[in-house]
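Engineer: task: produce atomic coordinates for the following.
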Amino acid sequence: MNLLESMQVYVLIVDKGSLSAAAAAMDISATMAGKHLRALEARLGMQLLSRTTRRQHMTPFGEDYYRRCREILCLVEETDAQAQHQRLAPAGTLRISAPVIFGTHALVPALADYMVRYPDVRVEATLTDRVVDLAEEGFEAALRIGTLADSSERVARALTPYRLMMCASPAYLDRHGTPHTLQALAGHQCLSFEPGALAQWLQADAGELDRAPDGRLQINNGEALRSAALHGMGIILQSNLLLAADVDAGRLVQLFPDQGQVGRPMHVVYAHDRYHSTRLRSFLDFLVERFPPAAAPLAGGKPA
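Structural biologist: Next up is the predicted model:
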């Protein structure tokens, strides 16, 4: 049987969730689809799918073979297009992940230009502050904020640093006073994303803090922290993207505006594979063009 066709059937079985759905997508009979799967397993001498009467799932070998099949089929598709003298342009589905605030306020507006430039690319963007696993979750690229952990499994390209500003509402400052040093933050309600986050971010600017800034409220969402600050609940350190409009409108007051070094490194990471699609390469180049890296390193922090 044709090896590439069998690979395509296997990928569709996984993507569609059943052998019959893959057969329909290939316009072949379910019996023929089953023959392709059995031929693959016989050729490899390994089981790809563990099947019961009610469900199926990939074996550990089947998961690795599935990823390799997708890469091979994509490469064959692009090579065929080139051989037929067609325009070899970025095409297909690009799956990416980005932090919520940056994704909402910076990446999505940039994607409007990217998708005009590359009309054959379909983008699936997942906005989450969780660090995703590129291989396990099927992402071609992910944007990360903070110092990256060493990894031999992925490559990183630096982007524009993620700038932060510290703000509080006029009402909060009227009640509690305005801090004039970073050390004075210990006497204020400092709203944070996670325990110790504010102290970690400010360590490079304030040195050893006499007492770590803290507060009675922690929320794992930037928009919710902004809302808390607008309601006078305390001081926040969040993205310029999120707070600049509130500062301009007078709803929030920026504290320590001269602390320009308060920021975090930002990178786009992708798997260290032998082959990368033209759509991934186009996206990486576009990001570096739109969000060029800074010359000097910034304070670190936990990746987002």
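
Engineer: C-alpha from now on. contacts and neighbour counts both.
Structural biologist: Will do.

Engineer: so where do the strands sit in the stretch 1-150 of the chain?
Structural biologist: Here the stretch 1-150 of the chain has its strands, by DSSP state E, counting those that start in this stretch, at 49-51, 56-58, 92-98, 121-127, 141-145.

Engineer: here is the second sequence; please produce its structure so I can put it next to the first one:
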Amino acid sequence: MDQLAALRALRRVVELGSFTAAAEALGLSHTAVSRQIKQLEAHLGAQLLNRTTRRFALTDAGKQYYEASRQILDALDDADRAVTAQQARPSGTLRINAPMAFGTLELAAWLSAFMAQYPELTVDLVCNDRIVDLIEDSFDVALRLTRGLPDSTLIARRLADSPLLLAASPAYLKQHGAPRTPAELARHNCLVYTQAQHPRIWTFRSPGGGEESVNVQGNLQANTSVALRAAALAGLGIISAASFIVHEDVQRGALTALLPDYPQRPRELYARYPQSRHQSPKVRAFIDFATAHYRGRGWA
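Structural biologist: Modelled structure (predicted):
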């Protein structure tokens, strides 16, 4: 008896729910699969399956043996994949989800370098500011800017800190004045990013090391920072945004940075991907490239 083949047959029968489906998946006949299970039972001296004409069920001994054998088979598959994956070149289509502003202003700046390194890979980049279900929407990896992650079965790799900048246009400041403390933001028109965890609560670190939170108000809220940046440039109000979104506007004088002595706690950039014992080469390559890109790097 080939015990390993019998273990694989048992697993297929249990997972697929029938001898016929297991036989088809293994490329064997129904009789061959049935014979392997019977030989395994004879070898163990225990019945693993209770059979009827229409269905089967694992016996208590079968349940115990199935769980133990499944772990053994997983370990063997992991060992095979680990060796094979080291030799495999990333290929196929890599589906990436990213926030609109990050995808268009930041990720786009280095994605071409990643693709040049892996020419056999095709990238499908989808940018939006809603939280997607990676598995249901068939994404391989998502990039997230957040403060803390919810409990999830997804794997999360922290890549970098993303500082926030508070800014407004010179025209707005000329008309309304510049806030000198966070508390003064309460009387200003603040542009609110609705995808933040607490959109209207802006929190600052004071020079003394404490924190100060302000409940802000404004006449524009949006689920994309791209729209808020355009509004800030047009003089509508004050924006709190990731520095990669507005730092070039600040450098060229289109926006003025505010409250430099009261920094906001940065968001964190994460790469998230479905949990799997067999991480595909394309996902691993992207995560490794992003990690190397942001290692020790801050944003302006």
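
Engineer: TM-score for these two?
Structural biologist: The TM-score (TM-score structural alignment, normalised by the length of the second structure) is 0.66; 220 aligned residues with a CA RMSD of 3.1 Å.

Engineer: re the thing from before, among the strands of the stretch 1-150 of the first structure, show me which one is buried the most.
Structural biologist: Comparing the strands of the stretch 1-150 of the first structure by mean neighbour count (mean count of other CA atoms under 10 Å), strand 141-145 comes out on top with a mean of 25.

Engineer: quick one: that strand to the second structure mean distance?
Structural biologist: With mean CA distance after the TM-score superposition for the first structure, strand 141-145 of the first structure departs from the second structure by a mean of 0.8 Å once superposed.

Engineer: so what does whichever helix or strand comes after that strand touch, helix or strand wise?
Structural biologist: Remark: after strand 141-145 of the first structure, the chain's next helix or strand is strand 154-168, criterion DSSP states H and E. Judged by 3 or more CA pairs under 8 Å, 6 or more residues apart in numbering; DSSP states H and E, strand 154-168 of the first structure is in contact with helix 222-230, strand 236-239, helix 240-249, strand 253-255, strand 263-271, helix 278-290.

Engineer: quick one: strand 154-168 of the first structure to strand 263-271, angle?
Structural biologist: Relative orientation of strand 154-168 of the first structure and strand 263-271, computed by axes from the mean of the first three to the mean of the last three CA atoms, to 10 degrees: 150 degrees.

Engineer: which parts of strand 154-168 of the first structure are buried?
Structural biologist: Neighbour counts over strand 154-168 of the first structure (16 or more other CA atoms under 10 Å) mark 156-168 as buried.

Engineer: ok, now stretch 133-140 of the second structure?
Structural biologist: Neighbour-count burial for stretch 133-140 of the second structure [16+ other CA under 10 Å]: Leu134, Phe139, Asp140.

Engineer: name the residues that touch stretch 291-300 of the second structure?
Structural biologist: Leu159, Ala160, Asp161, Ser162, Pro163, Ser243, Phe244, His247 (CA atoms under 8 Å, 6 or more residues apart in numbering).

Engineer: quick one: map the third one onto the first structure.
Structural biologist: In other words, Asp161 of the second structure. In the first structure, Asp161 of the second structure lines up with Pro161, judged by TM-score structural alignment.

Engineer: correct me, but that match touches Val268?
Structural biologist: No. Using CA atoms under 8 Å, Pro161 of the first structure is not in contact with Val268, being 11.6 Å away.

Engineer: quick check: Ser18 of the second structure vs Arg12 of the second structure, distance?
Structural biologist: Between Ser18 of the second structure and Arg12 of the second structure the distance, using CA to CA, to the nearest Å, works out to 8 Å.

Engineer: cool, and Leu255 of the second structure?
Structural biologist: 62 Å.

Engineer: correct me, but Gln195 of the second structure touches Arg144?
Structural biologist: No. Gln195 of the second structure lies out of contact with Arg144 (CA under 8 Å); the separation is 11.3 Å.

Engineer: re the thing from before, to Ile72 of the first structure, which of the strands of the stretch 1-150 of the first structure lies closest?
Structural biologist: Closest to Ile72 of the first structure of the strands of the stretch 1-150 of the first structure is strand 92-98 (CA to CA; 14.3 Å).

Engineer: fine, thanks again, bye for now.
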